[in-house]
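> This is the structure alone, sequence omitted:
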């Protein structure tokens, strides 16, 4: 039976990536690129870029004009509670903190609002191990 992370990722189609990097050598770029190549719709969230991975960039989650299934976070743990609040505000189904990122407060915010919550896991690894594709 698949774990929560695998089920949440398999159920997602649109993923907002908070902290998607311009640098292709960083995981915050290569992981979302991997998800995009597997058929997920990626919506970058970045403070100053205009286009990343061929997609329009938004400054915050609340600026995104379409539904988001999963919020994938590549920002420091200290920023996670604020991102969790935005994820709740936009009606995301899952908040996912990437490998190495843990936040008890973000967990509390997400779970109290009914979101699935994953932390300290890599979406690309879960996708590969679960053989999850959208195309």
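It's in. Predicted model only: the values in this text are computed from it and were never measured. Numbering: from 1, shown residues only.
> alpha carbons only for contacts and neighbour counts from here, please
Will do.
> Show me the helices in the protein, by range?
For the chain, the helices defined by DSSP state H occupy 4-11, 27-37, 80-89, 104-112, 123-130.
> contact partners of stretch 32-45?
The contact list for stretch 32-45 (Cα atoms under 8 Å, 6 or more residues apart in numbering) reads 12-20, 52-53, 55-61, 123-124, 127, 132-135.
> Put this next to the previous one:
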């Protein structure tokens, strides 16, 4: 089993950083898909904090989202942000003891990845959770 397959199979709680409340945005589509496939999704975006997106309350920060699900942990921090914005998100993911820092398609930040790996997080870069889930036939 690949690392990606294991991560997706073992994870239940996914924080989507950069989540949009606009249905035409990729983050919204991915969140909807993940919800339909049994994952718990936590939207993280200060612009929509306190609102509901796809029936899920949005949080301003990863720390707020992590406090909400405690004592459970956020398994995957799924990042829909520019590559240049990832380092502080990686630091937050480390601080909340997330299991994986996942950077979406075209999001690559080696410095943030090294930081996360050094702290014990798994890292997936330049991959889409929805596409990977569907390709691995975990959708069954």
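Great, that's in hand. The shown structure was predicted, so the numbers you read here are calculated from the model rather than taken from an experiment.
> ok so, going back, now the helices of structure 1 in CSV, with distance to residue 74 of structure 1 and mean neighbour count?
Listed next are these as CSV, based on distance: least, Cα to Cα, whole Å; neighbours: other Cα atoms under 10 Å:
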stretch, distance to residue 74 of structure 1, mean neighbour count
helix 4-11, 16, 18
helix 27-37, 6, 19
helix 80-89, 9, 20
helix 104-112, 14, 18
helix 123-130, 11, 16
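> JSON lines please, covering those helices and showing distance to residue 66 of structure 1.
Converted to JSON lines, these look like this (distance: least, Cα to Cα, whole Å):
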{"stretch": "helix 4-11", "distance to residue 66 of structure 1": "17"}
{"stretch": "helix 27-37", "distance to residue 66 of structure 1": "17"}
{"stretch": "helix 80-89", "distance to residue 66 of structure 1": "13"}
{"stretch": "helix 104-112", "distance to residue 66 of structure 1": "20"}
{"stretch": "helix 123-130", "distance to residue 66 of structure 1": "21"}
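> Tell me which of the ones you listed lies nearest to residue 46 of structure 1.
When those are compared by Cα to Cα, helix 27-37 sits nearest residue 46 of structure 1, at 11.1 Å.
> with structure 2 superposed, average distance for the closest one?
Helix 27-37 of structure 1: mean distance to aligned residues in structure 2 after superposition is 0.7 Å, counting by mean Cα distance after the TM-score superposition for structure 1.
> Can you check what angle separates that helix from helix 123-130?
Counting by axes from the mean of the first three to the mean of the last three Cα atoms, to 10 degrees, helix 27-37 of structure 1 lies at 40 degrees to helix 123-130.
> Not counting residues beside it along the chain, what's closest to the alignment partner in structure 1 of residue 126 of structure 2?
Alignment note (TM-score structural alignment): residue 126 of structure 2 maps to residue 120 of structure 1. Computed as Cα to Cα, 6 or more residues apart in numbering, the closest residue to residue 120 of structure 1 that is not its neighbour in sequence is residue 99, at 3.8 Å.
> Could you find the counterpart of the one you found in structure 2?
Using TM-score structural alignment, residue 99 of structure 1 pairs with residue 105 in structure 2.
> Contact partners for its match?
If a contact means Cα under 8 Å, 6+ apart, then residue 105 of structure 2 has 125-128 as its contacts.
> Residue 68 of structure 1 reaches residue 14, doesn't it?
Yes: in this structure, residue 68 of structure 1 is within contact of residue 14 by Cα atoms under 8 Å, at 5.3 Å.
> Next, name the residue at the spatial heart of structure 2.
For structure 2, the residue sitting closest to the mean C-alpha position, by Cα atoms, centre = their mean, is residue 78 at 1.9 Å.
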